[in-house]
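A.B. asks: what's the 3D shape of this:
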Amino acid sequence: MTSAEIITIGTEILLGEIVDTNTRYIARTLRSMGVDLYRTITIGDNVDRIASAISHSLERADFVITTGGLGPTIDDPTREAVAKAVGLQTEFREDLWEQVVETISRYGRTPSENQKRQAYVPQGAIGVRNPVGTAPCFIVEKQISGKTHAIISLPGVPNEMEHVLHESVIPYLQKTFCLDEIIKVRVIHCSGLGEGMIDEKIADLETLSNPTVGLAAHTGVVDVRITAKAKTEAEADALIAQVEA
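C.D. replies: Here you go, the predicted model:
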């Protein structure tokens, strides 16, 4: 069973200036890979708080995905926070700087001096190419009790994050954590009965471990969610069908 946590970084999210769509996208992607998502967190642009959150996430989960904070400005703190979380310094990487220069040059511009910040990553990090943006991504591996854990830092810009997630991160996760399961969800929409009444009727199903059954109330509708984990989609469908019957 492989587990993960997601940390979205950006004071603008906490202030309600933008909506975090990255968490939902990553969560659905991890679900399709059979990864158990334990927790999602949003933190402002503060090195100490980000580092603390990463450290605690690594105590619970096999890997942590961060989004945001990889830009060239002083208030883009993810690189320093990840390094602090694992007790490392940051280092300038010429190969990552070449990526930054190449990307900016495609737009006919010359990199500014502050953009060199984007080529600094925690010592020994695995560089991850970002072909659709200027911010290189990176992966830091840490051995905990003889087992590989990882921090994967992605851009906050959604189209950049999605591209790197599919092109680089998913293959890395499949190889590193030997992912061979899927999680499938089926939702049954119920109307005419309240959440409490439905709970009374299916209480025994809500104690199952695989598939699990949960309720979510909306205006005029109650959703019954059946979630199954299996090696194949067909096996997951069979588990769900047993509950539906």
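A.B. asks: going by C-alpha atoms from here, please, whenever you check contacts or count neighbours.
C.D. replies: Fine.
A.B. asks: is it true that G156 lies in a helix?
C.D. replies: No. Judged by DSSP: H, G, I helix; E, B strand; the rest coil, G156 forms no part of a helix; its state is coil.
A.B. asks: wait, what's in contact with it?
C.D. replies: 8-9, 22, 67-70 (CA atoms under 8 Å, 6 or more residues apart in numbering).
A.B. asks: okay, and which of those map to strands?
C.D. replies: 8-9, 67 (DSSP state E).
A.B. asks: okay if I get those residues as TSV plus neighbour count and distance to R109?
C.D. replies: Shown next, in TSV, are the ones in strands among the contacts of G156 (neighbours: other CA atoms under 10 Å; distance: CA to CA, whole Å):
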residue	neighbour count	distance to R109
T8	25	30
I9	26	28
T67	25	26
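A.B. asks: A230 and A236 touch, don't they?
C.D. replies: Yes. Between A230 and A236 there is a contact at 5.1 Å, judged by CA atoms under 8 Å.
A.B. asks: common neighbours of these two, please.
C.D. replies: 182-183.
A.B. asks: please enumerate the helices of this structure.
C.D. replies: 11-14, 22-32, 47-60, 78-85, 94-105, 158-164, 170-177, 195-202, 233-244 (DSSP state H).
A.B. asks: following up with a second sequence; could you model it the same way so I can compare the two?
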Amino acid sequence: MKAYVITVGNEILKGRTINTNAAHIGRVLTYAGYDVIRMVVVPDDIDEIVWAFRDGISRADLVVSTGGLGPTFDDKTVEGLAKALNLELELNQEAYSMVKGKYDRLGVELTRERVKMAYMPRGARPLPNPVGTAPGVYLEYSGKRIIALPGVPAEMEAILDEVLPQIRVPGRYYYEESVTIRGIMESTFAPIVSELMRANAGSVYIKSHPRGIEISKPTLEIEVSASGSSEDEVKARVKEVIRRIMEEARRINNECC
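C.D. replies: Coordinates of the predicted model:
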């Protein structure tokens, strides 16, 4: 199953805000059994948002967006989603009750801007927001699942946690493990990584992350990951490759020292 992540917001594109949301969503979806195939960032612009949703739906089984669900003029994600799917944007009564309840408890007037957060594409289901005000949006369309989440990290994480059991890929397991080796340059270890990848015929993925300075103080974090239908088998594959990596690292260190 493939997943596609969209982040909406000018603040991301101009570097004012670091895109931690996409990283969190990508990691959660990976452990939920998805192959995250693309992450895109688009501005608070209807046409760009429409493009992103259409592109995501054409490529993936699950599309998750973050940002643009609030009460201000530039919160356009829901409108863009409705337009992308040619669905009417309408006041969702369940979402309206959620939003109204939040402001009623505060004794605050329910303005047009606040009611805006209850509008959703026809057929969508609101996802309760236990942290903030704007509900998330859940929609199934042509066999695809679409989830729109707020941009505030705490709100995004809380809603995603709640909806995760509904979208988890059944019978699919992901596992990763990392090991740090010192005194070996990445360029020296690269042939070993390539050989281990060939030997495992795509059943594991090995990635080296330099953490030091290649020439003077080389340090490598080697990440090994795998997915499969058996949790025990996936872990065993990763651990066996980690064992081989450590074995090769000791050999290289012994030869050069």
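A.B. asks: any idea what the TM-score is?
C.D. replies: After superposition, the two chains reach a TM-score (TM-score structural alignment, normalised by the length of structure 1) of 0.90; 236 aligned residues with a CA RMSD of 1.5 Å.
A.B. asks: tell me which of the helices of structure 1 sits nearest to S209 of structure 1.
C.D. replies: helix 233-244 (11.1 Å; CA to CA).
A.B. asks: tilt between the closest one and helix 22-32?
C.D. replies: Taking axes from the mean of the first three to the mean of the last three CA atoms, to 10 degrees, one finds helix 233-244 of structure 1 and helix 22-32 inclined to each other by 100 degrees.
A.B. asks: and for helix 233-244 of structure 1, what's in contact with it?
C.D. replies: 182-184, 186, 205, 210-211, 226-230.
A.B. asks: cutoff 7 Å now
C.D. replies: 182, 184, 211, 226, 228-230 (CA atoms under 7 Å, 6 or more residues apart in numbering).
A.B. asks: list the buried residues for it?
C.D. replies: By neighbour count with 16 or more other CA atoms under 10 Å, helix 233-244 of structure 1 contains the buried residues 233, 236-237, 239-240.
A.B. asks: still on that earlier bit, which of the helices of structure 1 sits most buried?
C.D. replies: helix 78-85 (a mean of 24; mean count of other CA atoms under 10 Å).
A.B. asks: my read: D61 of structure 2 touches V5, true?
C.D. replies: No. Contact criterion CA atoms under 7 Å: D61 of structure 2 and V5 do not qualify, at 11.3 Å.
A.B. asks: more neighbours: these two, which one.
C.D. replies: V5 (27 against 18; other CA atoms under 10 Å).
A.B. asks: contact partners for that one?
C.D. replies: 22, 38-40, 63-65.
A.B. asks: give me the buried entries from the residues you listed.
C.D. replies: Using 16+ other CA under 10 Å, the buried ones in those are 22, 39, 63-65.
A.B. asks: residue in structure 1 matching G202 of structure 2?
C.D. replies: Superposed on structure 1 with TM-score structural alignment, G202 of structure 2 falls opposite S209.
A.B. asks: measure that match to T21 of structure 1 for me?
C.D. replies: Distance of S209 of structure 1 to T21 of structure 1, given as CA to CA, to the nearest Å: 29 Å.
A.B. asks: returning to that earlier point: can you list the helices of structure 1 in TSV and add distance to N130 of structure 1?
C.D. replies: Shown next, in TSV, are the helices of structure 1 (distance: least, CA to CA, whole Å):
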stretch	distance to N130 of structure 1
helix 11-14	23
helix 22-32	16
helix 47-60	22
helix 78-85	15
helix 94-105	8
helix 158-164	6
helix 170-177	14
helix 195-202	45
helix 233-244	31
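A.B. asks: for N114 of structure 1, which of these is the nearest?
C.D. replies: helix 94-105 (11.6 Å).
A.B. asks: average distance between that closest one and structure 2?
C.D. replies: With mean CA distance after the TM-score superposition for structure 1, helix 94-105 of structure 1 departs from structure 2 by a mean of 1.3 Å once superposed.
A.B. asks: that helix: how far from the chain's middle?
C.D. replies: Distance of helix 94-105 of structure 1 from its chain centroid, counting by CA atoms, centre = their mean, to the nearest Å, is 25 Å.
A.B. asks: wait, H189 of structure 1 sits on I226?
C.D. replies: No. Counting by CA under 7 Å, H189 of structure 1 does not reach I226; the two are 11.4 Å apart.
A.B. asks: who's more crowded, these two?
C.D. replies: Set side by side, H189 of structure 1 and I226 show more neighbours around I226, with 23 against 13, by other CA under 10 Å.
A.B. asks: the more buried one -> structure 2?
C.D. replies: Per TM-score structural alignment, I226 of structure 1 is aligned with V224.
A.B. asks: excluding sequence neighbours, find me the nearest residue to that match.
C.D. replies: I206 (4.6 Å; CA to CA, 6 or more residues apart in numbering).
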